[in-house]
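Novice: Got a sequence here, can you model it:
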Amino acid sequence: MTGGRCGGAGGAIDRPECWGSVAPGTPDAYSGADVAGYRATELRDSRSFLKSTQVIQAVVAFRDPPAAQAQLAALLSGWRRCGGLTVTLTPPNGEALPFAVGAPADAPNGITTLDLAPRGLQIRSARAVAAKANVIVDVLVSCSGTTDGDQPRVAGVGIASYVLGKLPG
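Specialist: Here you go, the predicted model:
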C-alpha cells in the first residue's frame, strides 16, 4: 500500500490527504506556528458489548481568530475533497478497514458534519467541527451496533454546540 502515516492517528491510510477527514483532532492536522494550544480527550461507554459509544473531542487554540478560520477552511476543503470516497485505514498491527466518507453538511451554530461508515460493520461515526473566536472544536462520535448515522451526528453536533457555548467571543 502506498499510504501515509500519521503519528497522531496511528496506523496508515491509503489517501494521506484524507487524514483530516477520518481522524478527529490529530495534531498532524493542526500544525504550524499559529497553534497556541491543543487538547484532546477520548470517552467510551462500553457497558453493552453490542452497543457502545466512543467520543473523541479536541479543542485547538490559535493565536487569533483569523488563524482559526483559515485552519477551519483548510480542514473543510479536505473534507470536500474526500467526501464520497472510500478511504482505507490500517491500524498498527491491524487489518485494513475501508471507510465510506460522506459529504460535508451544514448544521446549526456554524457546525459542519461529516458521516463515516466502515464497510461491512455495524458502526456509524460522525465528525462535527466549528470555530469560535480563536478556537476550533473537533468532535468524532462513533456508535456500534447500528447502521443509522443520525445518532452519532446528532450527538456530535450537541457536543460541539455545548463546547462552543462555553467559549467567550
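Novice: CA atoms for contacts and neighbours, from now on please.
Specialist: OK.
Novice: For Ser142, which non-adjacent residue is spatially closest?
Specialist: With sequence-adjacent residues excluded and distances taken as CA to CA, 6 or more residues apart in numbering, Ser142 is closest to Ser125, at 4.1 Å.
Novice: wait, doesn't that neighbour sit right on Arg153?
Specialist: Yes. Contact criterion CA atoms under 8 Å: Ser125 and Arg153 qualify, at 7.3 Å.
Novice: since we're on Pro106, how many residues are nearby?
Specialist: For the record, residue 106 is Asp, not Pro. Neighbours of Asp106 under the rule other CA atoms under 10 Å: 11.
Novice: got the contact list for it?
Specialist: 112-113 (CA atoms under 8 Å, 6 or more residues apart in numbering).
Novice: and Asn134, what does it touch?
Specialist: 61-69.
Novice: and if you look at Ser46?
Specialist: Counting by CA under 8 Å, 6+ apart, Ser46 has contacts 52-53.
Novice: Could you measure from it over to Gln122?
Specialist: 15 Å (CA to CA, to the nearest Å).
Novice: One more: Leu140?
Specialist: Leu140 is 16 Å from Gln122, by CA to CA.
Novice: Can you mark which positions in the helix or strand hosting Ser77 are buried?
Specialist: Counting by DSSP states H and E, the element that carries Ser77 is helix 65-82. Of the residues in helix 65-82, 65, 67-69, 71-72, 75-76, 78-80, 82 count as buried by neighbour count, 16 or more other CA atoms under 10 Å.
Novice: And the strands in this protein?
Specialist: Taking DSSP state E as the criterion, the chain carries its strands at 4-5, 12-13, 35-45, 53-62, 86-90, 97-101, 105-106, 112-118, 123-132, 135-144.
Novice: Please provide the structure for the following sequence as well, for comparison with the first:
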Amino acid sequence: MAQRRWWIVGGASALAAVVVIALVATNGGEDSDTVSEQPSTTAAQVPAAPITTVPSDPAAPEVPGAPAPAPSGPTLGVDALAGLLLSAEQVGQRLDTPGMSAMDVESNLLDGTITPPECASAWGPAYAATYNGSGFTGLAVQGVFLEPSAKVAQAVVAFPDPGAAKSFFDKQSAAWSGCKSTHVTFSYAGNSTGVDVGVPAMTGDIMTLKLVPTTSSVAGQQCERDMTVRGNVIVDVRSCLPTVGSGGLSIVSDIAAKIR
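Specialist: Model prediction:
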C-alpha cells in the first residue's frame, strides 16, 4: 500500500504493494511525511501544441455512408502485458537519466480522487476512475524513478479486441481535449497535489499532453502524458523530470513497437 501511496500523493515517499499510484501522484505533488524508502514521482510540462490529425491514406478514399473499417492489429493475452514494459535502464536512456530503479509490476488499477473527475485520464495512467466500466481485461503498471525528480509510471492495458481498445482511446482523446487549460487536483490518503493541464496534440498516432505541477518541491518540474493504441492494447505513460522534453513519447513508442 505504501508504494502505491507514493505514486498518488505528491511528494510522499511511501512503500506499499500498490506502487504506481504513489509515483503518479508524487510526480506533481507537495511533500508529505515519508512512510518508506521508496521515492515518489512528479509531473512534467512540455510546450503545448495544437491538436493535429494524421492524414488519411489517399489510396483509400472515403465512401459517403460506408461504415468505417474495423480497427486491426494483434490481440495479446493478459499474460503478455508485463513483458511489454521497458526496463529501468531503458527508461533511463529515454530520459537521459541513468541509474533509475524499477518498482514491482502491479496488475491492479490505481486509486485516488481526481477533480474534476472527467480529467482522471489526463492526470495519469491506469487509474480506476478512467478504466472502471471500460471493459478492459487486464493491465500491467509499474513505477520507475530516480530521486528526487525523475518519475515514470508506465502501463499497458488490454481490451477484448482492437475495436474495443480503439473506442477507449477515442474517448480519452475527447476527455483530454475537454481538460485542456484546466487545473486538476489529485487527492489520496489525506494528501493532495495539483497540475495545470496543457493542450493535447497528436504526434503520429500517439496522443501527448503536458502537465505543469503546481505543488512540486522540484524546481522546474514538468510532466508529459502519452497514450496510444496498438491492437487490443492501450499504452499509457506519465513521465516527469525538469528536462523531460519528449522522453515520455519515446517510452510509449518503444513499448508500442513491441506489440505485433
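Novice: before we move on, the earlier item: as TSV, the strands of the first structure with distance to Gly165 of the first structure would be great.
Specialist: Below are those laid out as TSV (distance: least, CA to CA, whole Å):
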stretch	distance to Gly165 of the first structure
strand 4-5	34
strand 12-13	34
strand 35-45	17
strand 53-62	13
strand 86-90	33
strand 97-101	28
strand 105-106	18
strand 112-118	16
strand 123-132	9
strand 135-144	11
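Novice: related to what we said a few turns ago, what about the helix holding Ser77 of the first structure, how far off from the second structure?
Specialist: In the superposition against the second structure, helix 65-82 of the first structure averages 0.6 Å from its aligned positions (mean CA distance after the TM-score superposition for the first structure).
Novice: Need the contact partners of that helix.
Specialist: 17-18, 20-21, 29-30, 34, 61-62, 101, 103-104, 114, 130-136.
Novice: That one aligns to what range in the second structure?
Specialist: Alignment note (TM-score structural alignment): helix 65-82 of the first structure is matched to residues 162-179 of the second structure.
Novice: picking that back up, save the contacts of Asn134 of the first structure as CSV, and put in distance to Gly158 of the first structure too.
Specialist: Shown next, in CSV, are these (distance: CA to CA, whole Å):
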residue, distance to Gly158 of the first structure
Ala61, 20
Phe62, 23
Arg63, 26
Asp64, 25
Pro65, 23
Pro66, 25
Ala67, 25
Ala68, 21
Gln69, 21
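Novice: ok so, going back, tell me, what's touching Ser125 and Arg153 of the first structure both at once?
Specialist: Each of 115, 141 lies in contact with both Ser125 of the first structure and Arg153 under the rule CA under 8 Å, 6+ apart.
Novice: just how off-centre is the helix holding Ser77 of the first structure within its chain?
Specialist: Relative to its chain's centre, helix 65-82 of the first structure lies at 13 Å (CA atoms, centre = their mean, to the nearest Å).
Novice: pretty sure Asp138 of the first structure is touching Val55, no?
Specialist: No. Contact between Asp138 of the first structure and Val55 fails when scored by CA under 8 Å: they sit 10.6 Å apart.
Novice: more crowded one of the two?
Specialist: Neighbours were counted for Asp138 of the first structure and for Val55 using other CA under 10 Å; Asp138 has more, 28 against 23.
Novice: Aligned to that one, what sits in the second structure?
Specialist: By TM-score structural alignment, Asp138 of the first structure lines up with Asp236.
Novice: again, but for Lys166 of the first structure
Specialist: Match for Lys166 of the first structure (TM-score structural alignment): Lys258.
Novice: how about the nearest residue to Ala61 of the first structure, chain neighbours excluded?
Specialist: Excluding the flanking residues, the one nearest Ala61 of the first structure by CA to CA, 6+ apart is Val135, at 4.4 Å.
Novice: ok, now Gly143 of the second structure?
Specialist: Ala153 is the one closest to Gly143 of the second structure (CA to CA, 6+ apart), at 4.6 Å.
Novice: count of neighbours near the one you found?
Specialist: Neighbour count of Ala153 of the second structure, defined by other CA under 10 Å: 32.
Novice: What of Asp45 of the first structure?
Specialist: For Asp45 of the first structure, using other CA under 10 Å, the count is 12.
Novice: Understood, closing this out.
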